[in-house]
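[1] Show me the folded form of this:
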Amino acid sequence: MKEIKKTPDLNRKAKLEAFDRLLTIMDELRENCPWDMKQTLESLRHLTIEETYELSDAILEGDLEEVKKELGDLMLHNIFYAKIASEQKEFDVADVLNSVCDKLIGRHPHIYGDVDAEDEKAVKENWEKIKLQEKGNKKKSVLGGVPKSLPALVKAMRIQEKARGVGFDWEEPKQVWDKVEEEMQEFHAEFNPEEGEVDQAKAQEEFGDLLFSLINYARFVNINPEEALERTNKKFIKRFQYIESESAKDGKSITEMSLEEMDEYWVKAKKL
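    Next comes the predicted model:
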């Protein structure tokens, strides 16, 4: 085994005490609070999804105070799930933590074993290969670990990342961009109302291919397409709300304004 660098954690005792405090509070709430007593794995599921998106928003806003709060909420949910499972005699939080520790050690043979991994690409390739080789792994495909319920854009990115993890990827950005242009031409060929009736099903299929290729290119040049799109969403909302507020100050109703009038406010919003 290789020598592992380890910087002393001067705050380890406080971290362990805080974790123990959370476990104690969870035990107390589960036995004494009417709401907490009623919760199940299923009832908490949608709340966890909501908390995850709130954490994502805080990260994009660069609000570290909110990031801290949302991480706390997610930590609580993790403890909550483990508490419920322990009551059902299935597993407890120690099993959860030991399981992920064992997985991390097994998936990092370049740290805890004698495997060499010179860069990030090699690490990812090893990770995917080990996943398929692990005893008891029921997923026969590299793509088997991509959750079915992921939003389509995020799912496309994860599919591409996992394929790349076993070497199925383009070699140069130009190759990927050529594919984007090819898909754009194919979409335009199907969706060209000026030349006759549009086959909506084929146009939709080609548009999906175009989106997939754009996501692939973004990934290839180290742009997170989900984050990029969400930042554009936030930018559009901010500019549109500027139109609403500033036009109201001028005594205008946005529902009665012309596109040219709204565009004047839009230009002002962009300058800000």
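[2] going forward, measure contacts and count neighbours with C-alpha atoms only.
    Will do.
[3] residues in contact with Asn126?
    107, 165 (C-alpha atoms under 8 Å, 6 or more residues apart in numbering).
[4] Distance check, the most centrally placed residue in the chain against Gly165.
    Taking C-alpha atoms, centre = their mean as the criterion, Val154 is the residue nearest the geometric centre of the chain, at 6.3 Å. Here Val154 is placed at a distance of 16 Å from Gly165 (C-alpha to C-alpha, to the nearest Å).
[5] Proceed likewise with the subsequent sequence, for comparison:
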Amino acid sequence: MKERYTVDDLQYLMSQLRNPDGGCPWDLKQSFASIVPSTIEEAYEVAEAIERADFGHLSEELGDLLFQVIFYAQLGREEGHFDFSQIVDALVRKLVRRHPHVFPSGDLYAENVNTGIDEAQIKQNWETIKASERAAKGEVGTLGGVAVGLPALTRAMKLQKRAAQVGFDWPDIEGVLDKIAEEVQELREAVASGNMEHAREELGDLFFACVNGARHLQVDPEVALRQCNRKFERRFGAVESRLEATGKKLADASLDELDRLWDAAKADEKIRD
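    So this is what the prediction gives:
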């Protein structure tokens, strides 16, 4: 057994898992489409490890995510679309192209000099280059090329950033907060009317406005909501534990009692903080 395996070993392992003669039956059944859910799940597990600063676990999660790329590369090679080396080649070329301030000659290994460009200009150049790449792919318009399959909050953020680049934006957070209040009122009116289709539309408008708030506050809405989810789990778990200590189950408690326990859980967290 080798002292340390490499990416080449990982590619060989993948080829053996997909070997029709003695490979893994599960891996042999997979396709590009079937492993997409696993890819998304692995990406979120990487994000969670980072948010928890669990760097020991992060190494493992990054390996799981890398395996997804290796899996796609194997499928691409089998079907004649591409292989791992082509993935790497395209990535390196794109990154060199998008960093002319680091690689002004366009050559990864050429001797380069610091161009003295500031961060704002770097960002502007990056967006200009990406816009040119999108145009080459036929993705026209300011909002062209924003992937439809992204999580809705993430896609809303990307759409808003694109629009903001051409000046379609509130000048400050106050305008966004006013818009959120406006959308809340419109949602109330839609609910009161009994038109649930309209209520769903207004709820979407409220989410979209809240994402705009996150953007102005320079907060990732997905991260903020994940943090909120963890907080809810933690506090709800505390409520459940307090009930169990008295011999009760959740179903046995009144809403008033649950509210009191919830407030106690919040108070405990403030004391610890």
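[6] Could I get the TM-score for this pair?
    Comparison of the two superposed chains (TM-score structural alignment, normalised by the length of structure 1) gives a TM-score of 0.81, and 253 aligned residues with a C-alpha RMSD of 2.8 Å.
[7] quick revisit: how about the nearest residue to the residue nearest to the centre of structure 1, chain neighbours excluded?
    Glu226 (6.5 Å; C-alpha to C-alpha, 6 or more residues apart in numbering).
[8] so Arg134 of structure 2 makes contact with Gly144?
    Yes: with contact defined as C-alpha atoms under 8 Å, Arg134 of structure 2 reaches Gly144; the gap is 7.3 Å.
[9] From Lys131 of structure 1, how far out is the residue nearest to the centre of structure 1?
    21 Å.
[10] go on, Lys162 of structure 1?
    Separation of Lys162 of structure 1 from Lys131 of structure 1 (C-alpha to C-alpha): 11 Å.
[11] again with Lys83 of structure 1
    Using C-alpha to C-alpha, Lys83 of structure 1 is found at 28 Å from Lys131 of structure 1.
[12] ditto for His110 of structure 1
    Counting by C-alpha to C-alpha, the gap from His110 of structure 1 to Lys131 of structure 1 is 15 Å.
[13] same thing with Ser253 of structure 1?
    The value you get for Ser253 of structure 1 to Lys131 of structure 1, if C-alpha to C-alpha is used, is 58 Å.
[14] who has more neighbours, those two?
    Lys131 (20 against 12; other C-alpha atoms under 10 Å).
[15] Quick check: closest non-adjacent residue to that one.
    In space, Lys131 of structure 1 is closest to Asn137, 7.2 Å off (C-alpha to C-alpha, 6+ apart).
[16] Which parts of the stretch 151-272 of structure 1 are helices?
    For the stretch 151-272 of structure 1, the helices defined by DSSP state H, counting those that start in this stretch cover 152-165, 173-190, 200-220, 225-249, 259-271.
[17] among the ones you listed, which is nearest Ser56 of structure 1?
    helix 225-249 (9.2 Å; C-alpha to C-alpha).
[18] what range in structure 2 matches that closest one?
    Across structure 2, the stretch matching helix 225-249 of structure 1 (TM-score structural alignment) is residues 221-245.
[19] In this structure Val142 of structure 1 contacts Ile130, no?
    No: the pair Val142 of structure 1 / Ile130 is not scored as a contact, 10.4 Å apart, by C-alpha under 8 Å.
[20] What lies in contact with stretch 141-151 of structure 1?
    For stretch 141-151 of structure 1, contacts defined as C-alpha under 8 Å, 6+ apart pick out 128, 132, 139, 155, 158-159, 162-163.
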